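Engineer: here is a sequence together with a model predicted from it:
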Amino acid sequence: MERSGIPQAILKGVIAIFMIAFLTSIVFAFLLKFTTIAEDSLQWIITALSFIAFFIGGFISGKSGGEKGWLLGGATALLFSCLVFLLQFLGYDEQFSLLQLLYHGGFLVAACFGGIIGVNIATNKT
């Protein structure tokens, strides 16, 4: 694989994570607005969907990159986490809490696994 494909693969994964997060946010916003569901009852579902989104983002970056899926998935998660940190720090003047660091560590692991599986599925077509 050529070196110019690595940033494109990572960018595809980050875009996928943002798209999934945006779409699920819209769905849950409508659920919370038009039903009697409480926000607290959806906490674990939203957390699980977040891990799935990172897995899919890592999968897409690994499949697009074709090699070193753990590295592509990890870079995808790290880029997303850096963007979230910059938004939170520069926009809201807040730092990551310990709980957020744990979540983003889990997101990193999920994206790495997604990248590994994405590379293996991409290379098993022969």
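Structural biologist: Thanks, I have the structure now.
Engineer: please make it C-alpha for all contacts and neighbour counts, starting now.
Structural biologist: Noted.
Engineer: relative to S61, how far out is the residue most central in space within the chain?
Structural biologist: Geometric centre of the chain, nearest residue: F54, 2.8 Å, by C-alpha atoms, centre = their mean. In this view, F54 and S61 are 10 Å apart by C-alpha to C-alpha, to the nearest Å.
Engineer: quick check: nearest residue in space to the residue nearest to the centre of the chain, chain neighbours excluded?
Structural biologist: Sequence neighbours aside, A111 is the residue nearest to F54 in space, at 5.0 Å (criterion: C-alpha to C-alpha, 6 or more residues apart in numbering).
Engineer: this is the comparison structure:
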Amino acid sequence: MESEVVDSKFLESMAKRRPFMKRMFTVFISQEPKRIQDIRNALNDRDQERLRHLVHSLKGGAATIGVERVRACCLEMENASKAGDLEKAAELMDKLELEIRRAYAFMFKYLAEH
């Protein structure tokens, strides 16, 4: 079974802290598009160390707010960059961009409804 865009257990755990979660979603939406572009630039520049650092940072942010599929994709990209397999990392970029768009859509909808 494919995991949820945002982990339902995370959402339940944050139910009583909705204003805090809304702030976290807002920060994620406002900051991560630049990091996604930076990741793409690192791939294009074949900057393995910068790529590893950027996807590691995004992985942590995604894990913090329950965006599991983004986190998992970042982990795969981080492992590929550690192994020096930039072709594999590049293949994963489209998947990462798809999952991040799904996360943004979920967050925008959540913010509109709460």
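Structural biologist: Thanks, I have it. As the structure is a computational prediction, the values presented were derived from the model and not from experiment.
Engineer: TM between them?
Structural biologist: Here the TM-score for the pair of chains, by TM-score structural alignment, normalised by the length of the second structure, is 0.40; 67 aligned residues with a C-alpha RMSD of 3.5 Å.
Engineer: quick one on the thing from earlier: show me what contacts the residue nearest to the centre of the first structure?
Structural biologist: By C-alpha atoms under 8 Å, 6 or more residues apart in numbering, the contact list for F54 of the first structure reads I17, A77, F107, L108, A110, A111, G114.
Engineer: distance of it from G115 of the first structure?
Structural biologist: 10 Å.
Engineer: list the contacts of the closest residue in space to E49 of the second structure that isn't next to it in sequence.
Structural biologist: Once flanking residues are discounted, E49 of the second structure sits nearest to S81: 7.5 Å by C-alpha to C-alpha, 6+ apart. By C-alpha under 8 Å, 6+ apart, the contact set of S81 of the second structure is Q48, E49, L51, R52, A89.
Engineer: from those, which is closest to E12 of the second structure?
Structural biologist: Nearest to E12 of the second structure among the contacts of S81 of the second structure, counting by C-alpha to C-alpha, is R52 at 31.6 Å.
Engineer: nearest spatial neighbour of I6 of the first structure, chain-adjacent residues omitted?
Structural biologist: Distances taken as C-alpha to C-alpha, 6+ apart put G65 closest to I6 of the first structure, at 5.9 Å, once the chain neighbours are dropped.
Engineer: distance check, the one you found against L101 of the first structure.
Structural biologist: Taking C-alpha to C-alpha, one finds G65 of the first structure at 27 Å from L101 of the first structure.
Engineer: those two - which one has more neighbours?
Structural biologist: The neighbour comparison of G65 of the first structure against L101 (other C-alpha atoms under 10 Å) goes to G65, with 28 against 12.
Engineer: thinking that one is in contact with A9, fair?
Structural biologist: Yes. Here G65 of the first structure reaches A9: they are 5.3 Å apart, a contact under C-alpha atoms under 8 Å.
Engineer: can you get me a residue count around L31 of the first structure?
Structural biologist: Neighbours of L31 of the first structure (other C-alpha under 10 Å): 14.
Engineer: any shared contact partners between G65 and A9 of the first structure?
Structural biologist: Common neighbours of G65 of the first structure and A9 (C-alpha under 8 Å, 6+ apart) are L72.
Engineer: can you point out the buried residues in the longest helix belonging to the first structure?
Structural biologist: Counting by DSSP state H, the longest helix found in the first structure is helix 5-34. Within helix 5-34 of the first structure, the residues scored as buried using 16 or more other C-alpha atoms under 10 Å are 6, 9-18, 20-21, 24.
Engineer: same deal with stretch 53-65 of the second structure?
Structural biologist: Buried residues in stretch 53-65 of the second structure, counted by 16+ other C-alpha under 10 Å: H53, L54, V55, H56, S57, L58, K59, G61, A62, A63, I65.
Engineer: quick one: the residue nearest to the spatial centre of the second structure from L92 of the second structure, how far?
Structural biologist: Central residue of the second structure (C-alpha atoms, centre = their mean): V70, 3.9 Å from the mean position. Going from V70 of the second structure to L92 of the second structure by C-alpha to C-alpha gives 11 Å.
Engineer: alright, I will stop here.
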